[in-house]
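>>> Just the structure for this:
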Amino acid sequence: MLEHVKKLKYGWTTGACATAAAKAAYLALKRGFFSDRVTITLPQGKKVSFRIFNHKILDRHCAIASVIKDAGDDPDVTHGAEIRVRITILSIDRGIVFKAGKGVGTITKPGLQLPVGQPAINPVPRQMIRYALNEVFPSPDVEVEISVVNGEELAKKTMNPRLGIMGGLSILGTTGIVVPFSCAAWIASIHRGIDVARAANLTHLIASVGNVSEETAKKIYTLPESAFIEMGDFVGGVLKYLKTHPVQWLTLAGGVAKFTKLAQGHLDLHSGRSQVDFAQLAEWVAELGAEDSFVEKVRLANTALGVFRNCHVKRLPLADFIAEKALAVVKETLDPVIFKIEILMVDRKGNCLGRAFA
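Next up is the predicted model:
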């Protein structure tokens, strides 16, 4: 797996692309012409070069440049997006002012790294842009307006609407580099979702593996949208953050295969990083009173869902049993933080199969 990742192509964050476009536009205003490429400095000090896609000097005070985002081999929704920056020279002592253009969101809920009303241009990209513009001219007085072509539509495929970032995408990045298939961006979104919920004084959070389990939870609980966290496979990302940022009540909702792995002690539920232990599952079925022939059938099974279906036919309460085991793992992980915990297991049609409380 590691050898495979090393061969994958790294990419650039929206923050790095915006930095390159901003520097290109500001350089053009100072020089009177655009270059085909521009070099910027990433937070760790590495220098990288970007090709400028579109550019135009509007007048002696304003210029626009854009970069096409290359996310490498990462399945990023913004891969191929055009990141545009409009630089406008301001009066003296205004400093650098950031503005959300078309396709870039605005913060509407407290709890994020920026205050309500600010453009969703995160702190590190702002830092990168400031550094890049100061490389061109010390202490510039400019407005930096960042836009993303089709950004409002792309944002619908992200967690931004749930986080209260409305009108478009966030300009993100902490290193400037997109690591292929990195878990960091998703886990960071989970953390920001928890921050937003806590800032809204929500006491009950529901973290779900996917849409089906989330919709099932919504039928049970009427809660604000900010209470729902899409954790995917990263239950560990939820639990570890809640140890230092607790809430009163946590519900985890997911399918039988994922939560069987959780019950067996896995906090990363991705199929490539954890597997159902059918030998242990067979032992648990035996504890429920199954005959030896059925226990052996479970030991040789191919899917957890098939095991659960067969147990349902035999009236073996495996779902509730697994939910209790998963609950024990969650309680141990959150120790010594104590609050109400619930496990909600669903099938692929959204039917509730098993439930456990503490």
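>>> Only C-alpha atoms from now on, for both contacts and neighbour counts.
Will do.
>>> how far does stretch 66-74 sit from the chain's center?
The chain centre lies 18 Å from the centre of stretch 66-74; the measure is CA atoms, centre = their mean, to the nearest Å.
>>> List of residues touching it?
If you take CA atoms under 8 Å, 6 or more residues apart in numbering as the criterion, stretch 66-74 is touched by 8-14, 17-18, 20-21, 50-55, 78-85, 178-182.
>>> Over to stretch 137-148?
18, 22, 81-104, 133-134, 169.
>>> From those, which land in helices?
A18, A22, L133, N134 (DSSP state H).
>>> and which of these is nearest N150?
A18 (15.4 Å; CA to CA).
>>> that older thread, show me which of the contacts of stretch 137-148 are buried.
Applying 16 or more other CA atoms under 10 Å to those, the neighbour count classes 18, 22, 81-90, 96, 98-104, 133, 169 as buried.
>>> ok, back up a step: buried ones only from the contacts of stretch 66-74, please, as a ChimeraX command.
Restricted to buried positions by 16+ other CA under 10 Å, the ChimeraX selection for the contacts of stretch 66-74 reads:
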select :10,11,12,13,14,17,18,20,21,50,51,52,55,78,79,81,82,83,84,85,178,179,180
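>>> Where do the helices of the stretch 101-250 of the chain begin and end?
123-136, 151-155, 160-163, 184-199, 211-220, 235-244 (DSSP state H, counting those that start in this stretch).
>>> Nearest to L281, out of those helices?
helix 235-244 (20.4 Å).
>>> Between helix 184-199 and that closest one, find me the angle.
40 degrees (axes from the mean of the first three to the mean of the last three CA atoms, to 10 degrees).
>>> Output the contacting helices and strands for helix 235-244.
Judged by 3 or more CA pairs under 8 Å, 6 or more residues apart in numbering; DSSP states H and E, the packing partners of helix 235-244 are helix 184-199, helix 318-334.
>>> Okay, buried residues for the longest one please.
Counting neighbours by 16+ other CA under 10 Å, one finds that the buried residues in helix 318-334 are 318-331, 333-334.
>>> Here is the second sequence; please produce its structure so I can put it next to the first one:
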Amino acid sequence: MRRRQGLREGFTTGTAAAGAAKAAALLLLSGERPATVDVPLPGAGRLTLPVAEARLAGEGAYAAIVKDGGDDPDVTHGAVIGCRVDVCPEAGPGGVAVEGGAGVGRVTLPGLPVAVGLAAINPAPLAQIRAAVAEAAALAGHGGGLRAEVTVPGGEAMARKTLNPRLGIVGGISILGTSGIVRPFSHAAWEASIAEALDVARALAHDTVGFSTGRRSEALLRRQLPELAETACVQAADCLAFALGAAAGRGFRDIAWACYPGKLVKMAQGLANTHAHQGDMDFSALAGWCREAGWPEAACRAAGAANTARHAFELAKGAPARAALAQVLAGEALGHMRRFAGPGPRLRLFVFDFDGTPLVRAGTRPRSRSG
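Here you go, the predicted model:
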């Protein structure tokens, strides 16, 4: 597939499932064993996929597509997404019943776009699979009902490396994809996962949400807030503004954020997204904050010429100086967090040193809308 900003794009589990379903339907209804299959993408566009396997299976047919995540670091890259298609009069004339089999997760908690008890096949890929099977039926002149069962060998093991267990999706991976295409390192993909996790937390009646930039900072936050449920923890990575706005918009009254000094400097700068590609570190501003924290002038100048935020913090003369700088940065960061979250929620910021030692715990109370 084409490259986007130097990175190769891939396709989603939903697109792979649609391809497998169409290939199986073509084999079942027309006897054709396709080497490739052309599938519709959600919204618009089409994509041609190589078929890894297609065979008759009893009274039905089975086909498989190997998921290609492109250059995205996706645990489902290389997964075999299979689908068995059978004639199913119960689906009604022209109807397509879609189900999840082995390796496809099942929803057990509210708040997701799929109802509790159903296979974790999101609405867009569900429609995509139905459309792909319907195309095969039309090509073969079949007007009866069909049943498509999506399977993922090893899907349960893959799911342990995803957020599915936390979201209450058990037994396998989710079949996902709003566009059908995987765009490497996509912030939109992160934002979608944040929104989904927040929907689950809200459906479980959590009033507090704990954001972190990754697994380590999440573990440290939960040590500070042992009452925080696992389902109320969301790894927001660099999506500062989006996560805060999404949580406030869903009515969370208390928002905690955990980070390390590197991200804290970006937050103090007021960047909506703290990824390295979204904005450079402002070391001149950092030098000024070092002065505000009471650092000696020589250390402030050295911090202004540092290579990284970590390097700058390592120039501190002892733990009190590091904590003082973190306190100044936290004050700046909280002001921008309030701007992103609006006046409603309480905001708390937990900053940890690179070795996990707590540096700062700061916060602000909700503001009245009149200011």
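>>> Turn the helices and strands packed on helix 235-244 of the first structure into TSV, columns for distance to A71 of the first structure.
Output for these, formatted as TSV (distance: least, CA to CA, whole Å):
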stretch	distance to A71 of the first structure
helix 184-199	13
helix 318-334	34
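>>> Nearest to L252 of the first structure, out of the ones you listed?
helix 318-334 (9.2 Å).
>>> picking up where we left off before, how about JSON lines for the helices of the stretch 101-250 of the first structure, with distance to K314 of the first structure added?
Supplementary listing: these in JSON lines, determined by distance: least, CA to CA, whole Å:
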{"stretch": "helix 123-136", "distance to K314 of the first structure": "56"}
{"stretch": "helix 151-155", "distance to K314 of the first structure": "46"}
{"stretch": "helix 160-163", "distance to K314 of the first structure": "41"}
{"stretch": "helix 184-199", "distance to K314 of the first structure": "39"}
{"stretch": "helix 211-220", "distance to K314 of the first structure": "25"}
{"stretch": "helix 235-244", "distance to K314 of the first structure": "31"}
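>>> now, of these, which is deepest in the fold?
helix 160-163 (a mean of 22; mean count of other CA atoms under 10 Å).
>>> what's the matching range in the second structure for it?
Counting by TM-score structural alignment, helix 160-163 of the first structure lines up with residues 164-167 of the second structure.
>>> what do you get for stretch 286-296 of the first structure?
Stretch 286-296 of the first structure corresponds to residues 291-301 in the second structure, going by TM-score structural alignment.
>>> Can you give me the end-to-end span of that stretch?
End-to-end span of stretch 291-301 of the second structure (CA to CA, to the nearest Å): 9 Å.
>>> Just give the number of residues close to L281 of the first structure.
By other CA atoms under 10 Å, the residues close to L281 of the first structure number 23.
>>> That one is in what secondary structure piece?
L281 of the first structure is part of helix 278-287, with elements assigned from DSSP states H and E.
>>> got the angle between that helix and helix 318-334?
Going by the same axes, to 10 degrees, helix 278-287 of the first structure makes 120 degrees with helix 318-334.
>>> what comes into contact with helix 278-287 of the first structure?
Under CA under 8 Å, 6+ apart, the answer for helix 278-287 of the first structure is D292, V295, E296, V298, R299, L300, A301, A304, L316, L318.
>>> Next: stretch 322-335 of the first structure.
239-240, 242-243, 259-260, 262-265, 341-345, 354-358.
>>> Find the nearest non-adjacent residue to the counterpart of E225 of the first structure in the second structure, please.
In the second structure, the residue paired with E225 of the first structure is E230, using TM-score structural alignment. Counting by CA to CA, 6 or more residues apart in numbering, R166 is the residue found nearest to E230 of the second structure once chain neighbours are left out, at 7.0 Å.
>>> can you tell me how far the one you found sits from Q235 of the second structure?
Using CA to CA, R166 of the second structure is found at 11 Å from Q235 of the second structure.
>>> again, but for P261 of the second structure
For P261 of the second structure, the distance to Q235 of the second structure - CA to CA - is 17 Å.
>>> Same check on A120 of the second structure?
21 Å.
>>> out of these two, which sits in the busier spot?
Comparing A120 of the second structure with Q235 by other CA under 10 Å, the one with more neighbours is A120, at 28 against 22.
>>> so what corresponds to that one in the first structure?
Matched across to the first structure, A120 of the second structure falls on A120, judged by TM-score structural alignment.
>>> wait, isn't that match in contact with I107?
Yes: taking CA atoms under 8 Å as the definition, A120 of the first structure is a contact partner of I107 at 5.9 Å.
>>> what's the overlap in contacts for these two?
L114, I165.
>>> do you know how far the spatially most central residue of the second structure is from L221 of the second structure?
Centroid-nearest residue in the second structure, with CA atoms, centre = their mean: S193, separated by 3.1 Å. Distance, S193 of the second structure to L221 of the second structure, by CA to CA: 20 Å.
>>> swap in W295 of the second structure?
Distance, W295 of the second structure to L221 of the second structure, using CA to CA: 28 Å.
>>> Likewise for K161 of the second structure?
From K161 of the second structure to L221 of the second structure the distance is 21 Å (CA to CA).
>>> repeat for Q327 of the second structure
Distance from Q327 of the second structure to L221 of the second structure, by CA to CA: 17 Å.
>>> Near A236 of the second structure, how many other residues are there?
When neighbours are counted by other CA under 10 Å, A236 of the second structure comes out with 24.
>>> ugh, wrong one, I meant K156 of the first structure
With other CA under 10 Å as criterion, K156 of the first structure counts 16.
>>> which residues does the closest residue to A303 of the second structure other than its chain neighbours contact?
With sequence-adjacent residues excluded and distances taken as CA to CA, 6+ apart, A303 of the second structure is closest to A312, at 4.6 Å. Going by CA under 8 Å, 6+ apart, A312 of the second structure touches A302, A303, G304, A306.
>>> quick one, what contacts the aligned partner of L205 of the first structure in the second structure?
Aligned by TM-score structural alignment, L205 of the first structure pairs with V209 of the second structure. With contact set as CA under 8 Å, 6+ apart, V209 of the second structure has these partners: L198, A201, L228, A232, C233, V234, A247, F252, D254, I255, A256.
>>> okay if I get those residues as CSV plus distance to R3 of the second structure?
As requested, those are exported to CSV (distance: CA to CA, whole Å):
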residue, distance to R3 of the second structure
L198, 32
A201, 36
L228, 41
A232, 36
C233, 34
V234, 30
A247, 33
F252, 39
D254, 41
I255, 38
A256, 37
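>>> For V39 of the second structure, pull up the helix or strand it's in.
strand 36-40.
>>> buried stuff in that strand?
Buried residues in strand 36-40 of the second structure, counted by 16+ other CA under 10 Å: V37, D38, V39, P40.
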